[in-house]
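S.K.: next input, structure requested:
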Amino acid sequence: MQYINTKAFAEQQDRNDPLNSFRDQFHFPVDQKGNPKIYLCGNSLGLQPKQTSAYVQQELEDWAKFGVEGHTDAQSPWLTSHEDLAKPMAEIIGSQPEEVVIMNTLTVNLHLMMVSFYKPTNTKFKILIESDAFPSDKYAIGSQLKFHNIDPKEGLILWKPRKGEHLCRHEDFESLIDLHKDELSLVMIGSTNYYSGQAFDLERIAKRCQEENITVGFDLAHGAGNIQPNLHDIGADFAVWCTYKYLNSGPGSIGGCFVHEKHIKSTTIDRFVGWWGHNKDSRFNMRVGFDPTPTADGWQLSNPPILSLAGTRSSLDLFEKAGFDNLREKSIKLTGFLEFLIDELKDSSISILTPRNASERGCQLSIQMKNADRSLFEKLTAKGVVADWREPDVIRIAPAPLYNSFTDVYEFIQQLKHCLHD
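M.R.: Next comes the predicted model:
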C-alpha cells in the first residue's frame, strides 16, 4: 500500500474503510473539553463496546426475574452460556469449537494446563520460554518447577535475542531444541511478545517440538484478537489467553483455554478437576465419580461468572460481524501507516523494535526513544494520547483495527512531533 503523510490521506482511508462504522460502537475516553482521546492502548485494555451495558443489564434483569431458574430460562441460559461463545472464539484462535473453553483467568489457566501437560521425569524436566516473556508467565513456570522440586536455574531454558539485538531468531530456538531435546519436557512461548511486539512463527515452533516429541503450548494474551494462531492446524497441545486486551471484554475479565482434540477425550490425562468439568449429562447426579466432559470443557472447575461472560459475548458479537480476516487486513494497513509516519519523522533518536515484516507482528509497534525518559510519555498523555510506557525507554502503540482509525495514527504522530520539539 502506498502511504502519504497528510491528514487528508488518513481521512480518505477512513472513508474507504469497510470497517469504519465499528468505531462508533465503542466508548472512547474524553479529555476535559469532552474531546475523544487518541486511544492506542488496546494491547493493555480494550475499549468498552457501547452495547456491553445492555448485555450486562440483560443478565441482571434475568437474575432479578428468574433467580436460580435463570440457569435454564435466561435469554442466554446460564447453564450453556460459556458454550455459546466457543464457536466465535474458535474463529479467532483457529480451532474447533470443542477445543475451546471460556474459563478462569490467564495465569490460572496456565497453571491448570501445566498440571496436564508438564510431566517432568528424571531426564526430561526442562521448560523453554522466551527470555522476555511476560512476567506472570515466568512466575507461573518458575513456581511449577519448584512445585516439582526442580531449581528454576536448572530447569528453565531461555530463548534470548543475540547480543545487541531485540528480537528472537527462530534459528536460535531450533539450536536450543537440538541442544536440549533430550531434557525438554515443555516449550511454552508467548505467541506475540508483549514488549517487542514480535509475533513468533507458531507453526515453525510447533513443528520442531513435534519432531522431538516435546509438548508445546502458547500464551495468546497478546495474540488472541490480534493475529491468527491457527492452533488446531499447527497441532499445539494447549494455549491460554485473556479477553480484556484485544477482545474488549472488560478489566480483569474471564480468560480462555485451548486443548487440542488429540487430548480432549482422554480420561487418563492428569488434571485438576471441579464439578463444572463433569459431563453435563450427569453433572447434577452429584453422587457419581468424576466423568470429564469430552471437550475442552472437561478442564473447567466451577460455573463461569455470567456478568463477565456478558462482556465477552458483546465483543465477540462485534468480531463476528466484522470478520477476523477483514480485521487482520486492516491491521496490517493501519500498522504499516504508523510505521511509515515514524520513518517520515527522520529522527535518529527513534527506532522501531518490532519486526518490519507484517507477518512477524500484530498491530503493536514498540518504539524505542533513545535518551528519553518517562517525561516524554507524560507530555504525550497530557496531549490526550493514551498509550503505554515500558521502562527504560519504550512506548508501545497499538492501533486496534476494530475501533482505531488512520486519523488516530496520524494525530498521534503530530502529537509526538510536538512533544519531541517542545
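S.K.: please count neighbours and contacts with C-alpha atoms only from this point.
M.R.: Noted.
S.K.: so where's the longest helix in this structure?
M.R.: Across the chain, the longest stretch assigned as helix under DSSP state H is helix 324-345.
S.K.: residues in contact with it?
M.R.: With contact meaning CA atoms under 8 Å, 6 or more residues apart in numbering, helix 324-345 is reached by 1, 3, 5, 19, 91-92, 225-227, 358, 362-365, 398-402, 405-406, 409-410, 413, 417.
S.K.: could you turn the buried ones of the residues you listed into a ChimeraX selection?
M.R.: Buried members of the contacts of helix 324-345, defined by 16 or more other CA atoms under 10 Å, are picked up in ChimeraX with:
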select :19,91,92,225,226,227,358,362,363,364,365,398,399,400,401,402,405,406,409,410,413
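S.K.: so which of the contacts of helix 324-345 are in helices?
M.R.: Using DSSP H, the contacts of helix 324-345 in helices are E91, I92, F406, V409, Y410, I413, K417.
S.K.: between those residues, which is closest to H166?
M.R.: Nearest to H166 out of the ones in helices among the contacts of helix 324-345 is I413 (CA to CA; 23.4 Å).
S.K.: show the contacting residues for that closest one.
M.R.: Contacts of I413 (CA under 8 Å, 6+ apart): L341, I342.
S.K.: now show me the structure for the sequence below, then we'll compare the two:
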Amino acid sequence: MNYQNTLAFATALDEQDELKDLKKLFLVPQNKGKDVIYFCGNSLGLQPVTAQQYVLDQFANWKNLGIEGFFEGDDPWLGYHKKLTGILANLLGAKKDEVTIMNSLTVNLHLLMVSFYKPTSKRYKIIMEGGAFPSDQYAFASQARFHGYDPKEAIIEIFPREGESILRTEDILKTINNHADDLALVLFGGVNYFTGQFYDIEAITKTAHKVGAFAGFDLAHAAGNVLLNLHDWDVDFAAWCSYKYMNSGPGGISGIFVNEKHFNNQSLNRFEGWWGYREDKRFLMTHDFEPEIGAAGWQLSTSPVMLLTLHKAALDIFQQAGGLEPLRAKSQLLTGYLEFLIEQINQNKGEDVLRIITPKNKDERGCQLSIVCKNNARKTFDFLTSHSVIGDWREPNVIRLSPVPLYNSFKQVFDVAGILAASLGEN
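M.R.: This is a model prediction of the structure:
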C-alpha cells in the first residue's frame, strides 16, 4: 500500500475497514473524560464489554445451583472449557483435541517440560533465544538444575549478531545443527517480547526434529496476534497466556498445545491430576490414572470457571471478527502505517532519531514496533503518556507500541505519530 501522511488518508482507511465496529466491543481507559489511545495490547489487552456480564451470569449460577452448576444450567462447569477449545484450535492452527485450557503460562511451561525435557548424560541441552522474557529464563534454568545440570552448561542462548537487533533464522538453525549430538530440547518464543520478531517456527521445528530434539514454543506474544499452524508445522508442544492479544484479563488463564502424535506416547513423563483423568470415568474415583484423550490429559486441577468465563467473552469477539485471518491483514496495515509515519519523522529530522528494531518484513513481526529513541527516550515516553497515549517502556531506551486490530484505528496511528513528532520538539 502507498501510505500517505495525512489525516484524510487515515480517515479513509478507517471508513473502508470492515472490522472498525469491533472497537465498540471493548472498554477503553479514560483520561479527562476521553478515551486514551491504547497501544499496549502486547502487555495487557482491553476488557471486552461483555466480560462483566459473563462473570455475573456465572455468579448467578453459583448462587442458584451450587454444586449442581457443574452439571446443570445453560453452561455446566464440568465441560465449560470445551466451549473454547474449538475457537482456540482455529487461532492456533491445531486440532481441537490438541488444545486445552489450564493454569498460567509459566506453570504450563514447567508441566510440559516434565514431559518433553528428558535429559540424558548425552543429550541434556536446551536452546532458547537470547533475551527471552525473564520468566522463561528462570523456568528453563530451574528445570536444568532440577535434573542436576548447571544452567550455564545446559542452556544455550542465541543472540543476534554484533550490531544487529534481531536473530537470523540461519543462525538459529546452524546452532541447532551444531548441537546435534547433545541437544534435548529447542524451546523458543513465538514472537520475541522485546523486538517483536516472529520466528520461523516451522523451520526451527523441522531442524530440531532432524537432530533428534523436541521443539516447543512460548506463544505469549504470538497467540491471537500472528497466524499459526502448529499441527502442520509438527510442533511438539506450546503454551501461551490469554491476557495480551486475547484480552482475557490480567493474569488470565493459559492454554497448551500437545501434538496428537504424543497422545499415546508412553515414554513421556506426565504429572497427573484429577482434571486430567478420563471425564467419562472421573467420578468413579478409581485408583490408577487413565488420562483423558488429547491435550486434556495434561490437566491437573478443576478448571477455574470465572477465568474461563472472561476468556470466553474475549474469544467470542474473535469469532465475530471471522477468525484471525482478517485481523492479521488489518494488523499488518496498521503496523505498516505506523512504520511509514515514523520513517517520515526521521526524514524530516534528517536522521534516525527513532530507530525501529522490529523486523521490517511484515511477515516476520506481529502488531508491535519496538522503537529505540536516540535522545531522551524516557522523556519521549512520558510525553506520550501525558498526551493520553498508553504504550510500553523497556529499559534502557525502548518504547513498544502495539496497534491492535481489534480496537485500534488508522486515525489513532496517525495521531500517535503526530504526538511522537511533537515530543521530539520538546526534547
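S.K.: drop the TM-score for these two in here.
M.R.: Overlay of the two chains. TM-score (TM-score structural alignment, normalised by the length of the first structure): 0.98; 421 aligned residues with a CA RMSD of 0.9 Å.
S.K.: one step back: possible to save the ones in helices among the contacts of helix 324-345 of the first structure as a markdown table with distance to E165 of the first structure?
M.R.: Shown next, in a markdown table, are those (distance: CA to CA, whole Å):
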| residue | distance to E165 of the first structure |
| --- | --- |
| E91 | 34 |
| I92 | 31 |
| F406 | 30 |
| V409 | 27 |
| Y410 | 29 |
| I413 | 26 |
| K417 | 27 |
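S.K.: farthest pair within those?
M.R.: Pairwise over these, using CA to CA, the maximum falls at E91 and K417, 39.2 Å.
S.K.: list the contacts of T302 of the second structure.
M.R.: T302 of the second structure makes contacts with W274, W275, as judged by CA under 8 Å, 6+ apart.
S.K.: confirm it sits in a strand?
M.R.: No. Using DSSP: H, G, I helix; E, B strand; the rest coil, the assignment for T302 of the second structure is coil, not a strand.
S.K.: compared with the first structure, how much does the helix or strand encompassing A141 of the second structure deviate?
M.R.: Take DSSP states H and E as the rule and A141 of the second structure turns out to sit in helix 134-146. For helix 134-146 of the second structure, the mean deviation from the first structure after alignment is 0.3 Å (mean CA distance after the TM-score superposition for the first structure).
S.K.: and the helix or strand just after that helix, which stretch of the first structure?
M.R.: Sequence-wise, the next helix or strand downstream of helix 134-146 of the second structure (DSSP H and E) is helix 151-154. Mapping helix 151-154 of the second structure onto the first structure (TM-score structural alignment) gives residues 152-155.
S.K.: can you check stretch 400-408 of the second structure too?
M.R.: So stretch 400-408 of the second structure sits over residues 396-404 in the first structure, by TM-score structural alignment.
S.K.: name the nearest residue to the residue positioned nearest the centre of the first structure, sequence neighbours excluded.
M.R.: Compute the mean C-alpha point of the first structure, and by CA atoms, centre = their mean the closest residue is A221, 2.7 Å away. For A221 of the first structure, ignoring the flanking residues on the chain, the nearest one in space by CA to CA, 6 or more residues apart in numbering is W241 at 4.5 Å.
S.K.: what's the helix holding A141 of the second structure packed up against?
M.R.: Using 3 or more CA pairs under 8 Å, 6 or more residues apart in numbering; DSSP states H and E, the elements in contact with helix 134-146 of the second structure are helix 105-116, helix 151-154, strand 155-158.
S.K.: and these as JSON lines, adding distance to E343 of the second structure and mean neighbour count?
M.R.: Listed next are those as JSON lines, based on distance: least, CA to CA, whole Å; neighbours: other CA atoms under 10 Å:
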{"stretch": "helix 105-116", "distance to E343 of the second structure": "36", "mean neighbour count": "20"}
{"stretch": "helix 151-154", "distance to E343 of the second structure": "41", "mean neighbour count": "16"}
{"stretch": "strand 155-158", "distance to E343 of the second structure": "29", "mean neighbour count": "19"}
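S.K.: now those in a markdown table, with distance to N192 of the second structure?
M.R.: Below are these laid out as a markdown table (distance: least, CA to CA, whole Å):
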| stretch | distance to N192 of the second structure |
| --- | --- |
| helix 105-116 | 15 |
| helix 151-154 | 21 |
| strand 155-158 | 12 |
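S.K.: from the middle of its chain, how far away would the longest helix of the first structure be?
M.R.: Here the centre of helix 324-345 of the first structure is set off from its chain's centre by 19 Å, with CA atoms, centre = their mean, to the nearest Å.
S.K.: pull out the buried positions in that helix.
M.R.: Using 16+ other CA under 10 Å as the test for burial, helix 324-345 of the first structure gives 324, 327-328, 330-339, 341-342.
S.K.: what's the answer for stretch 201-217 of the first structure, then?
M.R.: Buried residues in stretch 201-217 of the first structure, counted by 16+ other CA under 10 Å: L202, E203, I205, A206, K207, R208, C209, Q210, I214, T215, V216, G217.
S.K.: element containing the fifth one?
M.R.: Just to be clear, that refers to K207 of the first structure. helix 202-211.
S.K.: give me the mean distance between that helix and the second structure.
M.R.: Averaged out, helix 202-211 of the first structure is 0.9 Å away (mean CA distance after the TM-score superposition for the first structure).
S.K.: the residue nearest to the centre of the first structure belongs to a helix, doesn't it?
M.R.: No. A221 of the first structure: not assigned to a helix; according to three-state DSSP it is coil.
S.K.: wait, what's in contact with it?
M.R.: For A221 of the first structure, the contact set (CA under 8 Å, 6+ apart) comprises L106, G190, S191, T192, V240, W241, C242, T243, K245.
S.K.: which among those residues gets closest to N35 of the first structure?
M.R.: Nearest to N35 of the first structure out of these is K245 (CA to CA; 23.2 Å).
S.K.: just say helix, strand or coil for that closest one.
M.R.: coil.
S.K.: quick one: it and L40 touch, right?
M.R.: No. With contacts counted by CA atoms under 8 Å, K245 of the first structure stays clear of L40, the gap being 11.5 Å.
S.K.: any residues in contact with both of those two?
M.R.: Overlap of the contact sets of K245 of the first structure and L40 (by CA under 8 Å, 6+ apart) is empty.
S.K.: re the thing from before, quick one: which of the contacts of A221 of the first structure is nearest I127 of the first structure?
M.R.: Using CA to CA, G190 comes nearest to I127 of the first structure of the contacts of A221 of the first structure, at 13.3 Å.
S.K.: what's F340 of the second structure aligned with over in the first structure?
M.R.: Per TM-score structural alignment, F340 of the second structure is aligned with F340.
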